[in-house]
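Peer 1: give me coordinates for this.
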Amino acid sequence: MISYAVALFFLIITPGIGVLTTAGIGSSFGAGPGIRFLIGLNIGTNAAAILVVSGIAAIVLADPIVGPVLLYGSLLYLSYLAFRIGWAGARIAFVERRSAPGVLGGIGLQLINPKSYAVNTTLFSGFHFMPGDPVLEVVVKFAILNTLWVPVHLIWLWAGISLKRLDLSPATQSVINKLMALALMIVVVLAGWPRQQIG
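Peer 2: Reported below is the predicted structural model:
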């Protein structure tokens, strides 16, 4: 159980699509929108885990047509989120400041987040500590997942909000937002790259 918790901690604290988007929304839009997005992100995380545990994710992603469509669709959506974060504080005439993705945006992000499925597959298919009761083991794993997931993501959100509270100049805030968007795009490219190579 301890090895599972340690692995989970390091898998979710490393910069991935979820935490980078959370920090970016906190920096670009503030606490309220960030919390709403985080609620959706948590719902989406648990939904993705359920899809992995039930085997539905493996069946859908293995389909030669549906799998690639979902992959490239998710990469396009993630690129769109990066754009919204990158230009949220920019004073550019042809880019309108838009509202942050809400609860539904958070749910959608985790349901198409490649890292979410990879992490959940690793965590739920390994680290067995209750071989005599696999159902209880899954329940305990979900409890540990949420116990660690919530504070880690709140820390990332706080980091983003802290940048916003510094009352930086519009130009500086714009640069920060664009750097966060760039970091998110790097993660998106890395998420898609291995599968592109296979194809």
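Peer 1: all contacts plus neighbour counts: C-alpha atoms, from now on.
Peer 2: OK.
Peer 1: for the nearest residue to Ala49 once chain neighbours are set aside, give its distance to Leu71.
Peer 2: Among residues not flanking Ala49 along the chain, Asn120 sits closest, at 5.6 Å (C-alpha to C-alpha, 6 or more residues apart in numbering). Asn120 is 17 Å from Leu71, where distance means C-alpha to C-alpha, to the nearest Å.
Peer 1: between those two, which is the more surrounded one?
Peer 2: A count of neighbours by other C-alpha atoms under 10 Å puts Asn120 above the other of Asn120 and Leu71, at 22 against 18.
Peer 1: before we compare anything, build this one as well:
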Amino acid sequence: MLTFTLAVLLLFITPGPGVLTTAGFGAAYGFRPSLQYVFGLFLGTNMVMLAVITGFAAVILSIPWLRWVLMAASIAYLLYLAARIAFAGARVGFIAAKAPPGILGGLALQAINPKAYVVNTSLITGFSFAPDNLPFEILSKALIMNAIWIPVHLAWLYAGTVLHELNLSDTAQRRINMAMALAMLSVVALATLTATQS
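Peer 2: Okay, here's the model as predicted:
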């Protein structure tokens, strides 16, 4: 169980779409306005976990054309979120927004987030510590994953918020937003590269 817990921690703290958008929206909009988005991510990650546990995710992802559709949707949505972060507070009419996406935005990201499926599949199907009592193992894994997921994402949100609350100049804030968006774009590039190699 200790090995599993360490694996969860390492997988959850590494930058992926969820933590990058969490930090990005924290930096762009602040802590409280971004909480609904993080709550949506939380619901979404548990939805993905349930899909993995029930085998629904394996069935869906075994259909090649559907896997490509989901990957394309994922990339498009990640590009959109990167633009929201990059242009937060900017006067670019078609993209400027006063607040981050809410609960549905977070839920939608996790539903099409490739990392969410890979991480959940790895953790749920691997690191067996109670092979004779599968219900106990699955429930324990779900509780451990959530117990780590929540503080990790709140820490990333807080880290982004610290940048937001420094009252930096508009130029400095814009540069931070752009850096967060570029980090998101690197995730998009990695996701695309991974998809084309599988």
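Peer 1: hmm, back to that, so what's the residue nearest to Ala49 of structure 1 up against?
Peer 2: Residues in contact with Asn120 of structure 1, defined by C-alpha atoms under 8 Å, 6 or more residues apart in numbering, are 48-49, 52.
Peer 1: burial check on Leu6 of structure 2, number of neighbours?
Peer 2: Look at Leu6 of structure 2: counted by other C-alpha under 10 Å, it has 12 neighbours.
Peer 1: the helix or strand hosting it vs structure 1, average offset?
Peer 2: Element membership for Leu6 of structure 2, per DSSP states H and E: helix 2-13. Comparison of helix 2-13 of structure 2 with structure 1 after fitting gives an average deviation of 0.3 Å (mean C-alpha distance after the TM-score superposition for structure 1).
Peer 1: report the angle between the axes of whatever helix or strand comes next after that helix and helix 2-13?
Peer 2: Proceeding N to C from helix 2-13 of structure 2, the next assigned helix or strand is helix 17-29, under DSSP H and E. On the basis of axes from the mean of the first three to the mean of the last three C-alpha atoms, to 10 degrees, helix 17-29 of structure 2 is oriented at 40 degrees to helix 2-13.
Peer 1: aligned partner of Tyr158 of structure 2 in structure 1?
Peer 2: Aligned counterpart of Tyr158 of structure 2 in structure 1: Trp158 (TM-score structural alignment).
Peer 1: export the contacts of Asn120 of structure 1 to a markdown table and tack on distance to Ser27 of structure 1?
Peer 2: Output for the contacts of Asn120 of structure 1, formatted as a markdown table (distance: C-alpha to C-alpha, whole Å):
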| residue | distance to Ser27 of structure 1 |
| --- | --- |
| Ala48 | 26 |
| Ala49 | 28 |
| Val52 | 32 |
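Peer 1: okay, those residues in TSV with neighbour count next?
Peer 2: Shown next, in TSV, are the contacts of Asn120 of structure 1 (neighbours: other C-alpha atoms under 10 Å):
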residue	neighbour count
Ala48	23
Ala49	25
Val52	22
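Peer 1: quick one: which of these is nearest to Phe83 of structure 1?
Peer 2: Phe83 of structure 1 has its nearest neighbour among these in Ala48, at 24.3 Å by C-alpha to C-alpha.
Peer 1: after superposition, how close is the helix or strand containing the closest one to structure 2?
Peer 2: Secondary structure from DSSP H and E places Ala48 of structure 1 in helix 31-54. In the superposition with structure 2, the average deviation recorded for helix 31-54 of structure 1 is 0.8 Å (mean C-alpha distance after the TM-score superposition for structure 1).
Peer 1: buried stuff in the next helix or strand after that helix?
Peer 2: Next along the chain after helix 31-54 of structure 1, taking DSSP H and E as the criterion, comes helix 56-62. Within helix 56-62 of structure 1, the residues scored as buried using 16 or more other C-alpha atoms under 10 Å are 57, 61.
Peer 1: for helix 56-62 of structure 1, packing partners?
Peer 2: When contacts are defined as 3 or more C-alpha pairs under 8 Å, 6 or more residues apart in numbering; DSSP states H and E, helix 56-62 of structure 1 packs onto helix 31-54, helix 66-86.
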